[in-house]
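Asks: Predicted coordinates and the sequence they were generated for:
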Amino acid sequence: MLKPYLRVTNLVGKTNIMNTPIGVIFLIAGLIIGPAYYTYVRFFTGEIVATQTVSFQQKSGKLLFDPIQLQLAPEMNDVGLIIRIDASHGPLILSSNPPKNKYHAIVSDGTNVLVDIHFSSISPAVDSTPSVSFQEALPLFKVNQTGTYQLKIAVEGETEMQILKADVQVRANTKQPNMTIIFTGIAFLAAGILAILSA
């Protein structure tokens, strides 16, 4: 009388075991289709046409970035700007409260604001005196005429990390991420997690 039960139990066990490698495959596929694809499109598509150093200074205990002048033209659309910052900080006391800097970036043509974004850089390092690098890809934008555009970067609040150097990379003909591909990657990630949890 127990044999049918044993067969069912064995079948379920084999099915659960099979779920693990399938789940791992789905996870890997999801990471490639989702986050890896997004990172590639936002940071590596298009052509680098300029890299400009961002100057900064301390005034009254506050860090101030000098405005950056950008020479842009319609044939560069879509334009992508990547802000790159090297920073350092002291020993990390609480891993649950890592040091971070908050920034506000605005791109304008002198009259109209083309990009207005707030972003943060958070240190993942736990060394005694770590040096860390950050990159922030600003939203893509289009320009209607050839001319000088301006990028302004401001620090919001207190700086918890010391800025060592900064620059902005200008990329022309940058591509927008395909959201269908990204959602497909998310679906693969979810399916992989469910398959592993059910194993």
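Replies: Good, I have the coordinates. Numbers count the residues shown, from 1 in each chain.

Asks: going forward, measure contacts between C-alpha atoms and count neighbours the same way
Replies: OK.

Asks: mind checking the longest helix of this structure?
Replies: Ordering each helix of the chain by length in residues (DSSP state H) puts helix 3-31 first.

Asks: same for it, what does it pack against?
Replies: Judged by 3 or more Cα pairs under 8 Å, 6 or more residues apart in numbering; DSSP states H and E, helix 3-31 is in contact with helix 179-197.

Asks: Show me what the helix it packs on packs onto, helices and strands only.
Replies: Secondary-structure packing of helix 179-197 (3+ Cα pairs under 8 Å, 6+ apart): helix 3-31.

Asks: How about the longest helix of the chain, which residues are buried there?
Replies: By 16 or more other Cα atoms under 10 Å, the buried positions in helix 3-31 come out as 16, 19-20, 22-27, 29-31.

Asks: what about versus this one:
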Amino acid sequence: MKMALVLVVVGLLLGPGYYVYHKFFTGRILHSIPLLPAADGFQPASFAVGPESSPIRIVLRASTDHDAVIGNTAPRLRYSATVRAEPGTEASFPVEFISTSFESEFQEFAAEVATLPVAHTTTYHVALRQTEPSEMRVRSSVLEIRGNTTEPDMRLVWSGAVVLAMGALLLVL
């Protein structure tokens, strides 16, 4: 029993804990831009970064709420994020928030929009457009730009998942 609990804790730290730490907490915050609502999403945001901050990670943080859901589908909020570098390079990324509750609830979300290398000082423009109607309402949102970020080693993440599964299996047996 003790060994199973130790395996579960180690698995949680190595798997999901390690992954979330690297995706959302590594590096330093370069810009934190409050997003203002627009008809179909948010007003575009712009920021400049230099090569000393490479790679950068763009993270969308949002506070949402929704009414109680009668059906069996959790509320979703989907955006298309278009990131354009000043010289003209442009790419689109899907961003999705899925509620974990069917009750009326206030929730905080964070979603990685993109991780980008920066070769020289560049101004980026980010436009977020809602792609479909949603029952979720956005109370506030911030576009967070993190510099000098790192990517998680997926071997450690999968090792953590295996250790977690072994611990769960030992708890059941």
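Replies: Structure's in. What do you need? No experiment lies behind these values; they were computed from the predicted model shown.

Asks: Who's the closest spatial neighbour of the aligned residue in the first structure for Ser53 of the second structure, skipping the chain neighbours?
Replies: By TM-score structural alignment, Ser53 of the second structure lines up with Met76 in the first structure. Spatial nearest neighbour of Met76 of the first structure, excluding adjacent residues (Cα to Cα, 6 or more residues apart in numbering): Ala172 at 4.5 Å.

Asks: Assign the spatially most central residue of the second structure to helix, strand or coil.
Replies: Central residue of the second structure (Cα atoms, centre = their mean): Ala111, 1.7 Å from the mean position. At Ala111 of the second structure, secondary structure determined by DSSP: H, G, I helix; E, B strand; the rest coil is strand.

Asks: Surely Gln145 of the first structure is in contact with Met76?
Replies: No: look at Gln145 of the first structure against Met76 with Cα atoms under 8 Å: they stay out of range, at 10.4 Å.

Asks: neighbour-wise, which of these two wins?
Replies: Taking neighbours as other Cα atoms under 10 Å, Gln145 of the first structure and Met76 compare with Met76 leading, 20 against 11.

Asks: quick one: contacts for that one?
Replies: The contact partners of Met76 of the first structure, by Cα atoms under 8 Å, 6 or more residues apart in numbering, come to 171-173.

Asks: what's the spacing between the equivalent of Tyr21 of the second structure over in the first structure and Asp109 of the first structure?
Replies: By TM-score structural alignment, Tyr21 of the second structure lines up with Tyr40 in the first structure. Distance, Tyr40 of the first structure to Asp109 of the first structure, by Cα to Cα, to the nearest Å: 28 Å.

Asks: Compare those two (neighbour count), which wins?
Replies: With neighbours defined as other Cα under 10 Å, Tyr40 of the first structure and Asp109 compare such that Asp109 has more, 18 against 12.

Asks: For the equivalent of that one over in the second structure, which non-adjacent residue is closest in space?
Replies: Under the alignment (TM-score structural alignment), Asp109 of the first structure maps onto Ala85 of the second structure. Spatial nearest neighbour of Ala85 of the second structure, chain neighbours left out: Tyr124 (4.5 Å); criterion: Cα to Cα, 6+ apart.

Asks: What ranges does the first structure have for its strands?
Replies: Secondary structure of the first structure (DSSP state E): strands at 47-53, 56-59, 62-65, 68-72, 80-88, 100-108, 113-122, 131-137, 147-156, 162-172.

Asks: Mind putting those strands into CSV with distance to Phe183 of the first structure?
Replies: CSV is the format used below for the strands of the first structure (distance: least, Cα to Cα, whole Å):
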stretch, distance to Phe183 of the first structure
strand 47-53, 26
strand 56-59, 39
strand 62-65, 37
strand 68-72, 32
strand 80-88, 22
strand 100-108, 28
strand 113-122, 23
strand 131-137, 20
strand 147-156, 32
strand 162-172, 25
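
Asks: between the ones you listed, which gets nearest to Leu194 of the first structure?
Replies: Ranking those by proximity to Leu194 of the first structure (Cα to Cα) places strand 113-122 first, at 30.2 Å.

Asks: What is that closest one packed up against?
Replies: When contacts are defined as 3+ Cα pairs under 8 Å, 6+ apart, strand 113-122 of the first structure sits against strand 100-108.
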